[in-house]
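[1] Got a predicted model here, sequence first, then my questions.
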Amino acid sequence: MSLLLVATGDTMAHRAASVASGRDLLELAGPPPMRVVVEDVMAEPSWDTSVSTQLALARRVHKAIAEDEFTGVVVTHGVDSLEETAFLADLLAGSARGGIVFTGGLRPLSAANPDGPANLATALVAAADPALRGVGAVVCLGDELHAARWARLRDGFTSTPHPMLGRVVEGKVRLTSTPPPRPPVVGGEPETDVALLKTYPTMPSSLLTMVTDLGAQGVVLEGTGDGNVPVELFGTVMSLTQMDIPVVVASRAHTTEIGLVERMGAISAAGLPPEKARMALMVALGKGGGVAAALRYFGNL
């Protein structure tokens, strides 16, 4: 039995003049709960993490558990886009039964009180615990565990308005709420050319057509609290839907309602925040299928 540690550097590994390796971080974290295999991955800063890097990490997580038979996987990741990469890993994990834990640090190793080593130590304990097998990806900072679907960066991570998944207490995982349902399995290669646009009153429809003219195979729109988008976009949304380019609308308040634009063919993001709705649409289009595939996928999330 062993764990895989995938280290991507970023804030938790930053020293004054160097970046700590995964092995360095493991030594600083203290004795792990079981044998750990370390893999260092070159990655962009988390505020600029590419889709190709996110997909590579998600694939490695799945392979480590489904094929390489690791008990669990811990991925260290910069916090800026950690929730998106963790959710993508969750979407692609399928029925793989092993602990999948993403962690990071809010303060670098060069800080007077770095939090990365302690977060890593807790994440390793969580990944080794049988309680997380089959749960999907989780985010761990401090002693808190947040389901990847619900985790949001807010001066640390929170699951609000959903309950926190659990905690690590005295070396054991204690789940305090029911994990979200496992997402549908699509297969195929996720469609990486999916655009995300934040809407605003009087937004010109040319901004929407511009991204599809440039090749976007799907679009996520961030609407208001009730999921409404400007009326100026209605005709374009209908046209794109008729061209079999799905348009998913995510409410900035995480509601499932999307207002009148649903009559134009738009699809509800099922309560996902916009950036996660983009990850879900990428996966939904993994085998093509256009609007029908997206509608089916989000209807089953």
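    Here it is on my side, so go on.
[2] use CA for all of it now, contacts and neighbours both
    Will do.
[3] all helices of the stretch 101-250 of the chain, in order?
    Ranges of helices in the stretch 101-250 of the chain, per DSSP state H, counting those that start in this stretch, are 116-128, 206-213, 234-242.
[4] Deepest-packed of those, please.
    When you average the neighbours per residue for each of the helices of the stretch 101-250 of the chain (mean count of other C-alpha atoms under 10 Å), helix 116-128 leads with a mean of 26.
[5] dropping in the other structure now:
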Amino acid sequence: MSKDSVRPARRRQSRISMRAIAVITLALCSFVINAAAHAAEPGKDAGAATNLPRVLVLATGGTIAGQAESRATGAYKSGQITGEQLVQSVPGLDKLAKLSAEQISSIGSQDMNDKVWFALAHRIQQAFDNNEADGVVVTHGTDTLEETTFFLDNVLKGDKPVVIVGSMRPATAVSADGPGNLYEAVQVAADPRSRGRGVMAVLNDKIEGARLVTKTNTTSIETFNSPNGGPIGYVDTAGGIRFMAQASGLKRATYDLPANEPLPRVEIVYSHANMDAVPIEDAISHGAKGIVLAGVGDGNTSKQALDALEQAAKKGIIVVRSTRVRSGFVTRNVEVDDDRYGFVVSEDLSPQKARVLTQLLIANGVTAPAKLQQAFTATW
């Protein structure tokens, strides 16, 4: 073979080798770029997942876990879907937090009781004390959601966020609101700005504080509001979380749970036209340690009922004046001489929340009217 024929062959081999090197180099670059991009996506690898906040979801049942035979019917059964199933059914939750779910109960919240309250309080406190979670979400029915929120706010110690969430439509309904509410609840529980704000309720793009939040409509998804103060923040998947003020930093008053449930018996007596003493006498006969009056107007009631409440107070039963009116404060010593009767006024607390606080105060040995009134006075 001549030298002239060898040279073109070598040049062809050289060009092939250069092409192979270029292909290999491009492949390596592509691998590195893809790997870097993959690592940059939150929740896509072990490193990113490790950095996500840890949120514990505690399920109690309620409409948010409800199922109906037909998507077109309003009839459904509460608490049919587990907490784990709820978590798995909402796309994108794993991008917000490292989630774990536990079932505390499977009931409609009309059946909420001290046993479930105690179980929730102990499990949440344990999770925080043992550094198992950075935040907690509790799925709950809406009927008594405000009472559970207020109860937990008064017994949990620490500043880590706890968010109560529910829905007005069952999970199987057309345009169910539960998945969106749960997503936003996890958003709030996972956000470090939520620390120090007490227990919160998150529904329908709003963040409500434990003291004021209440259910205001029987069926509408726009049902939870805080009549005397408004929401403490807003949340949506696009705009994120917007709190209306900085966390106050004030230490919340918290109370110890008794060794065993139930809490002391406290009855709510609803005032109305032509009111007599019978409901009050009935509460006393059944061993009530406290009576909350859902009074007319500024927490008032008929003379017969007031006389019966005065006798109850003289027997050592705690009497708290609240109001059946949705908004406004009950003012001390205006329409009723509270000092004379030995009564306490609920200020801005609804009858149902006044009942919860009265139970906790009695359980903690607080019975003097002055100390009771101090506990009811808003400090925010």
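    That came through, no problem. Model, not experiment: these values are computed from the prediction.
[6] The helices of the stretch 101-250 of structure 1: which one's closest to P108 of structure 1?
    For P108 of structure 1, the closest of the helices of the stretch 101-250 of structure 1 is helix 116-128, at 7.2 Å, according to C-alpha to C-alpha.
[7] Show me what the closest one is packed against.
    strand 2-7, helix 22-29, strand 72-76, strand 99-103, strand 137-141, strand 166-169, strand 172-175 (3 or more C-alpha pairs under 8 Å, 6 or more residues apart in numbering; DSSP states H and E).
[8] Mean distance between the third one and structure 2 after superposition?
    Just to be clear, that refers to strand 72-76 of structure 1. Once fitted to structure 2, strand 72-76 of structure 1 is off its aligned match by 0.4 Å on average (mean C-alpha distance after the TM-score superposition for structure 1).
[9] what's around the alignment partner in structure 1 of V163 of structure 2, how many residues?
    When structure 1 is aligned by TM-score structural alignment, the residue opposite V163 of structure 2 is V101. Residues lying near V101 of structure 1 (other C-alpha atoms under 10 Å) number 33.
[10] can you pull the contacts of V101 of structure 1?
    G72, V73, V74, V75, A123, L124, A126, A127, A137, V138, V139, C140 (C-alpha atoms under 8 Å, 6 or more residues apart in numbering).
[11] Who are the contact partners of the third one?
    Residues counted as contacts of V74 of structure 1 (C-alpha under 8 Å, 6+ apart) are L3, L4, L5, V6, I100, V101, F102, T103, A123, L124, A127.
[12] Buried residues in the host helix or strand of F298 of structure 1, which are they?
    Element membership for F298 of structure 1, per DSSP states H and E: helix 290-299. For helix 290-299 of structure 1, burial by neighbour count (16 or more other C-alpha atoms under 10 Å) applies to G290, V291, A293, A294, L295, Y297, F298.
[13] That one versus helix 234-242: what angle between them?
    Compare the direction of helix 290-299 of structure 1 with that of helix 234-242 by axes from the mean of the first three to the mean of the last three C-alpha atoms, to 10 degrees and you get 100 degrees.
[14] Give me the contact list for helix 290-299 of structure 1.
    Contacts of helix 290-299 of structure 1 (C-alpha under 8 Å, 6+ apart): 184, 217, 241, 244-247, 267-270, 280-281, 284-285.
[15] try it again with 7 Å
    P184, T241, D244, I245, P246, I267, A269, A270, L281, A284, L285 (C-alpha atoms under 7 Å, 6 or more residues apart in numbering).
[16] quick one: which two of the residues you listed are the most distant?
    P184 and T241 (22.4 Å).
[17] Can you give me the stretch of structure 2 that stretch 114-128 of structure 1 aligns onto?
    Under the criterion TM-score structural alignment, stretch 114-128 of structure 1 matches residues 176-190.
[18] Please enumerate the strands of the stretch 151-300 of structure 1.
    152-153, 157-158, 166-169, 172-175, 194-198, 218-223, 247-251, 267-268 (DSSP state E, counting those that start in this stretch).
[19] from the ones you listed, which stretch is densest packed?
    strand 247-251 (a mean of 32).
[20] which strands and helices sit next to that one?
    Applying 3 or more C-alpha pairs under 7 Å, 6 or more residues apart in numbering; DSSP states H and E, we find strand 247-251 of structure 1 packed against strand 218-223, strand 267-268.
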